[in-house]
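Enquirer: Sequence below, structure please.
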Amino acid sequence: MVPVVEHGTRRRRARRRRVLWGGGEVLVTVGVVLLLLVVHQLWWTNREAKRGAERKVEALEREWGSGAAGSPDVPSGSGTASTAPSARPGRTGTATTATPRRPYTTTRTVRADDSRAYAVLTIPRLHLRVPVAEGVGKQDVLNKGYVGHYPGTQQPGRAGNFALAGHRNTHGEPFRYLPRLRPGDTVQVETRTATYTYAVDKILPQTSPRDSGVLRPVPRSAVRPAYGYTDPGYYLTLTTCTPEFTSRYRLVVWGKLLSMRPRA
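Expert: As a prediction, this is how the structure comes out:
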């Protein structure tokens, strides 16, 4: 006997096949879109930000070398900070800390909210050379691959705390390898008129994003008081997110000023 298949059963099976096929297409499309977003975030933003940061460093060097008028030496904002942190080979050896007899100052200033790059940060151990701009806004500074200066903290070479922030991942990720720094490693900050050399002194592996103590003129963690300083000095603070690909905590690296060399 030949089995009889009703037309209604065939239609139901056909509908199920269409639903399954359509659902599969939707899942594949969503997967492709998510993959493209990941590629854009982890590769394209890094590529574009790094290239933009490299071009800015080259532009600053050309500007300083030519002596042409351009971005002022350092922005004007200084004082006590009230904001909290955001967002390899070549060991240099142990360095001794020396306090300059006369901190460098400048009369050329810009608005404290100006986000233009005005300095270059160099970290030999990390093979890093990146622009420094005023502010820590993502759109105007950090997402360009720049390192941002916390408004309200001091400027390079001045007594107090010169505090910077940078992305750990994506958008150029200048501070991705910050945990590789060790006490004694050198960090240089170049401006139009001088080069300031700091020596890494202390590292705070993890603290709260709201730990504003690390940005004070005499930096000391308000969350982990064992980390930080008690005496005034010439400090450098570098902050970034930790662990990688999260923004749950902050990693902090502190340095002390070793020397100031005027540009020729």
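
Enquirer: drop to CA atoms for contacts and neighbour counts, all remaining ones
Expert: Will do.

Enquirer: so how many other residues sit close to the residue nearest to residue 64 when sequence neighbours are not counted?
Expert: Using CA to CA, 6 or more residues apart in numbering and skipping the chain neighbours, the partner closest in space to residue 64 is residue 192 (5.6 Å). Look at residue 192: counted by other CA atoms under 10 Å, it has 21 neighbours.

Enquirer: Repeat that for the one 3 residues further on.
Expert: Residues within reach of residue 195, counting by other CA under 10 Å, total 19.

Enquirer: That one and residue 262 touch, don't they?
Expert: Yes: Residue 195 is within contact range of residue 262, at 6.2 Å (criterion: CA atoms under 8 Å).

Enquirer: which residues touch residue 177?
Expert: Residue 177 is in contact with 126, 168, counting by CA atoms under 8 Å, 6 or more residues apart in numbering.

Enquirer: Kindly recompute the last result at 10 Å.
Expert: Counting by CA atoms under 10 Å, 6 or more residues apart in numbering, residue 177 touches 88, 125, 126, 127, 128, 168, 169, 244.

Enquirer: now the fifth one: how far from residue 172?
Expert: By that I understand residue 128. Noted for residue 128: a distance of 11 Å to residue 172, by CA to CA, to the nearest Å.

Enquirer: Can you tell me the closest non-neighbouring residue to residue 186?
Expert: Nearest residue to residue 186, sequence neighbours excluded (CA to CA, 6+ apart): residue 199, at 4.6 Å.

Enquirer: and the one you found, how many neighbours does it have?
Expert: Residue 199 has 26 neighbours, counted by other CA under 10 Å.

Enquirer: got the buried residues for stretch 125-136?
Expert: 125, 126, 129, 130, 131, 132, 133, 134, 135, 136 (16 or more other CA atoms under 10 Å).

Enquirer: Tabulate these in CSV, adding columns for secondary structure and distance to residue 44.
Expert: Shown next, in CSV, are those (DSSP: H, G, I helix; E, B strand; the rest coil; distance: CA to CA, whole Å):
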residue, secondary structure, distance to residue 44
125, helix, 25
126, helix, 22
129, strand, 20
130, strand, 18
131, strand, 19
132, strand, 22
133, strand, 22
134, strand, 25
135, coil, 24
136, coil, 22
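
Enquirer: Show me the helices in the chain, by range?
Expert: Listed from the start of the chain, the chain has helices (DSSP state H) covering 7-39, 45-66.

Enquirer: before we go on, could you also do this sequence so I can check it against the first one:
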Amino acid sequence: MRRPGCRGEVGGARPGGGQGHGVTALRPERKTDASYGDQSYEASGALGQWDATGAREPHGAQGSYKEPYEEPYEPYEPYRDPLDDETMALRVPDPAAGPQNEAVSVSAGSSASSSPEPAAGGRAARRKAAKRRGGGRHGGNRGTAPAAAPETGRPLSRVEARRQARLRKPSPAVVASRAIGEVFITTGVLMLLFVTYQLWWTNVRAHAQAGSETHQLQDDWASGKRNPGVFAPGQGFAILHIPTLDVVAPIAEGVSNAKVLDKGMVGHYGEAPLKTAMPDARTGNFGLAAHRNTHGEPFRYINRLKPGDAVVVETQDTYYVYKVTSTLPVTSPSNTSVLDPVPRGSGFTGPGRYITLTTCTPEFTSKYRLIVWGKMVQERPRSEGKPDALIE
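Expert: Modelled structure (predicted):
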């Protein structure tokens, strides 16, 4: 049994002659009641209230009832996203909201624990901001964020990421070209070191060794430890002076590279089949050889010698002074006739006391030989002092 005037009843009877109303029921037009005069229910005073059982409580002195309290009704509207840059062509910025869709710049060296500012704008903008932060749709940092496609800015799928990695991997041609380039660079560095060694370091070592040998010879001569005679290969026995070229170099027996020439010394052709005379011989050709480049290079500039220039050989007892007579700029290395007692091509016509200087030509090669000849003009004992050629 339903109570009169109960909520949900359509047009039910009410105590005091009132008409019941449901919240959602249509209401007929209300009329004035004679017992209340010309006042309507609404004009009778403050609104009545419903008790716990659903009946209205009496209000006023006359015990009248008031309309039940109705909550204000708001029509249903479908949910709409806030204004979004992706869904609206134009929009009026909200001054209170501040700049919209401001790009969040994250430094490459910033700490992972720093919390970025929340992205302004609609839901799509917030999603994009979350993706840029590496959190994905549901937030949270799940490892390294996937790379983004440069055209669309969206994260790459696994297949696309693998394809990108394969494209970034160098091809075999690139790897081969890099290897060849490294080989060339390494070869160039080694060649540069070798050239530095040949042109600089060998001269440094040879000058030091030749200087030491020269001083040793002079000390031995002063102390009387050495006597003229036959010398062993590599043994120093004299000192060569070329004043025009400012050359002072020890002369050792033999023309071996390892024992004589590479040590910055001048070698004497003293072994068969290219054995030549010694300076103290009454007749003969005193043949000498030395490097033109590297290893002290004592004969580097003998091509500048002119007829009349002095060449002095100093021994333990005597100074032998020669004057340059002629030069053979180029000849074959096998032309050993230049060392004959009367050298062929020198211009000498008979036996005499001659000197022959031999070296390589052109410079920095050993393809040909350069020959300089001279004739002895003075033999001066050491006891008489230095010859004029060494004093001038």
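
Enquirer: Mind checking the TM-score on these two?
Expert: Put the two chains on top of each other and the TM-score (TM-score structural alignment, normalised by the length of the first structure) is 0.78; 221 aligned residues with a CA RMSD of 2.1 Å.

Enquirer: before we move on, back to that, most tightly surrounded among the helices of the first structure?
Expert: Comparing those by mean neighbour count (mean count of other CA atoms under 10 Å), helix 45-66 comes out on top with a mean of 17.

Enquirer: In the second structure, what range does that one match?
Expert: Taken onto the second structure by TM-score structural alignment, helix 45-66 of the first structure occupies residues 202-223 there.

Enquirer: with the first structure superposed, average distance for the matching stretch?
Expert: Mean deviation of stretch 202-223 of the second structure relative to the first structure after superposition (mean CA distance after the TM-score superposition for the first structure): 1.1 Å.

Enquirer: Next, the residues that contact that stretch from outside, please.
Expert: Against stretch 202-223 of the second structure from outside (CA under 10 Å, 6+ apart): 196-198, 201, 224-227, 235-240, 248-252, 260-266, 293-298, 315-317.

Enquirer: Any of these buried? List them.
Expert: Using 16+ other CA under 10 Å, the buried ones in the contacts of stretch 202-223 of the second structure are 201, 235-240, 248-252, 260-266, 293-298, 315-316.

Enquirer: before we move on, the earlier item: and the contacts of residue 177 of the first structure as CSV, adding distance to residue 62 of the first structure?
Expert: Below are the contacts of residue 177 of the first structure laid out as CSV (distance: CA to CA, whole Å):
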residue, distance to residue 62 of the first structure
88, 28
125, 25
126, 24
127, 21
128, 19
168, 28
169, 29
244, 35
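
Enquirer: Mind picking the one among these that's closest to residue 155 of the first structure?
Expert: Using CA to CA, residue 128 comes nearest to residue 155 of the first structure of these, at 20.1 Å.

Enquirer: Translate the closest one into the numbering of the second structure.
Expert: Checking TM-score structural alignment: residue 128 of the first structure goes with residue 247.

Enquirer: Any figure for the gap between its match and residue 297 of the second structure?
Expert: 10 Å.

Enquirer: cool, residue 285 of the second structure as well?
Expert: Counting by CA to CA, the gap from residue 285 of the second structure to residue 297 of the second structure is 23 Å.

Enquirer: Same check on residue 258 of the second structure?
Expert: Using CA to CA, residue 258 of the second structure is found at 15 Å from residue 297 of the second structure.

Enquirer: One more: residue 325 of the second structure?
Expert: From residue 325 of the second structure across to residue 297 of the second structure, the span is 23 Å (CA to CA).

Enquirer: for residue 363 of the second structure, same thing?
Expert: Separation of residue 363 of the second structure from residue 297 of the second structure (CA to CA): 11 Å.

Enquirer: do the same with residue 318 of the second structure
Expert: Applying CA to CA, the value for residue 318 of the second structure to residue 297 of the second structure is 26 Å.

Enquirer: repeat for residue 327 of the second structure
Expert: Look at residue 327 of the second structure and residue 297 of the second structure: by CA to CA, they are 19 Å apart.

Enquirer: center of the first structure, which residue is that?
Expert: Nearest to the mean C-alpha position of the first structure, counting by CA atoms, centre = their mean, stands residue 166 at 0.7 Å.

Enquirer: Tell me the counterpart of that residue in the second structure.
Expert: Under the alignment (TM-score structural alignment), residue 166 of the first structure maps onto residue 290 of the second structure.

Enquirer: Look up how far residue 293 of the second structure lies from the residue nearest to its match when sequence neighbours are not counted.
Expert: Excluding the flanking residues, the one nearest residue 290 of the second structure by CA to CA, 6+ apart is residue 266, at 4.9 Å. Computed as CA to CA, the residue 266 of the second structure to residue 293 of the second structure distance reads 13 Å.

Enquirer: Any chance you could list residues touching both of those two?
Expert: Shared contacts of residue 266 of the second structure and residue 293 (CA under 10 Å, 6+ apart): residue 299.

Enquirer: corresponding residue for residue 29 of the first structure in the second structure?
Expert: In the second structure, the residue matched to residue 29 of the first structure (TM-score structural alignment) is residue 186.

Enquirer: whoops, residue 194 of the first structure was the one
Expert: That one, residue 194 of the first structure, aligns with residue 318 by TM-score structural alignment.

Enquirer: Please give me every residue in contact with the nearest residue to its match once chain neighbours are set aside.
Expert: The shortest distance from residue 318 of the second structure to any non-neighbouring residue, by CA to CA, 6+ apart, is to residue 381 (4.2 Å). Applying CA under 10 Å, 6+ apart to residue 381 of the second structure gives the contacts 314, 315, 316, 317, 318, 319, 320, 387.

Enquirer: same deal with residue 240 of the second structure?
Expert: Counting by CA under 10 Å, 6+ apart, the residues that residue 240 of the second structure touches are 214, 247-251, 265-266, 288, 298, 311-315, 319-320.

Enquirer: Distance-wise, check it relative to residue 224 of the second structure.
Expert: From residue 240 of the second structure to residue 224 of the second structure the distance is 20 Å (CA to CA).
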